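Asks: Structure here, sequence nowhere to be found:
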């Protein structure tokens, strides 16, 4: 079993497979951890050099900084879209104990779009991805996703494959239903051919 299945298994249906995991752009992670690194990790290391007698306070400060660094990294990692065999799952994590997810199955997707707005997003190729659910106001939105054009194509490709498979299954089910109806009719009424001369 792959690591991604173990990490995201609580958000998956039984038998559902993950094709792709889409994260926010790495620049967003750097922005999140910059403050933690600047104010939580670097100062205690520098201050320890000048004031080694305050090591207990500096160790606590450094430990809190490392913990916050880990929390911010996990928030970034878990804020993602899962492209699965059934649909698109949006996972959002805000803090340690605040975790939510939304799902739109391929049959229910009304449209997929992306927005790249601004100089830096255009230069580094990141933007927002929006997946709309058919017949409702429900949307899945991943802000600052890396390579949104490619993500849109991936979602559309899997939706098309799913719809073709569903169409084939529906076609086979309809053929089976018609065959059963004809068999029942022949058993009940006999086989008669009506010919006009």
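Replies: That came in fine, so what should we check first? Model, not experiment: these values are computed from the prediction.
Asks: For the rest of this, base every contact and every neighbour count on C-alpha atoms.
Replies: Fine.
Asks: quick one, longest helix in this protein?
Replies: If you go by DSSP state H, the chain has its longest helix at helix 148-189.
Asks: How far does that helix sit from its chain's centre?
Replies: Averaging C-alpha positions (Cα atoms, centre = their mean, to the nearest Å) puts helix 148-189 26 Å from its chain's average.
Asks: what about versus this one:
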């Protein structure tokens, strides 16, 4: 994670306690699609190059599209993270190259933290959905495809306990 993106949001005495990414294979179909588009011209390289300039243009177009697709998938995965600090949580969702949503919730406003692992693959690869209930809000903050949801839940509860202990509550 690039701490320089999160540090301007932090208060003076606030520190980062944990940074969590989505499970990389949650983007399996995007990775596969980009890889197929990028690598497929190499399987047909001889045939494509026999077409002369048209084949070379097709080769270049497929390579650029494949690289763009893989780069976009990487950007979505690397830009989306869940951050726990000493005072709050931040859910940073990268939705596109130039589209990012940042949600912040103070730790003392959190009522409940639960997680769910649904299905065979989430159980085997240990990833799932984290649901955070905030006081004075009927909706939950949902973080999908988070790696090791039980550890993230415990880290969040530990940060909340530490904050309460520091404030003497």
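Replies: Great, that's in hand. A quick note: this is a predicted structure, and the numbers were derived from the prediction, not measured.
Asks: Quick check: TM-score for this pair?
Replies: Scored against TM-score structural alignment, normalised by the length of the second structure, the superposed chains reach a TM-score of 0.88; 164 aligned residues with a Cα RMSD of 1.8 Å.
Asks: Give me the helices and strands touching the longest helix of the first structure, please.
Replies: strand 109-115, strand 126-133 (3 or more Cα pairs under 8 Å, 6 or more residues apart in numbering; DSSP states H and E).
Asks: Over which residues of the second structure does the last one lie when aligned?
Replies: Put plainly, it is strand 126-133 of the first structure. Using TM-score structural alignment, strand 126-133 of the first structure corresponds to residues 127-134 of the second structure.
Asks: mean shift of that stretch relative to the first structure?
Replies: Taken over the aligned residues, the distance from stretch 127-134 of the second structure to the first structure averages 0.8 Å (mean Cα distance after the TM-score superposition for the first structure).
Asks: re earlier: out of the helices and strands packed on helix 148-189 of the first structure, the one nearest residue 69 of the first structure is which?
Replies: strand 126-133 (23.1 Å; Cα to Cα).
Asks: Next SSE downstream of that closest one?
Replies: strand 139-146 (DSSP states H and E).
Asks: Show me the residue sitting in the middle of the first structure in space.
Replies: In the first structure, the C-alpha nearest the mean C-alpha coordinate belongs to residue 81, at 1.6 Å (Cα atoms, centre = their mean).
Asks: and it, what helix or strand is that in?
Replies: Element membership for residue 81 of the first structure, per DSSP H and E: strand 80-84.
Asks: And for that strand, what's in contact with it?
Replies: With Cα atoms under 8 Å, 6 or more residues apart in numbering as the test, strand 80-84 of the first structure has contacts from 16-24, 88-92, 142, 155.
Asks: Put the buried members of those residues into a ChimeraX selection.
Replies: Command for ChimeraX, covering only those of the contacts of strand 80-84 of the first structure found buried under the criterion 16 or more other Cα atoms under 10 Å:
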select :17,18,20,21,22,23,24,88,89,90,91,92,142,155
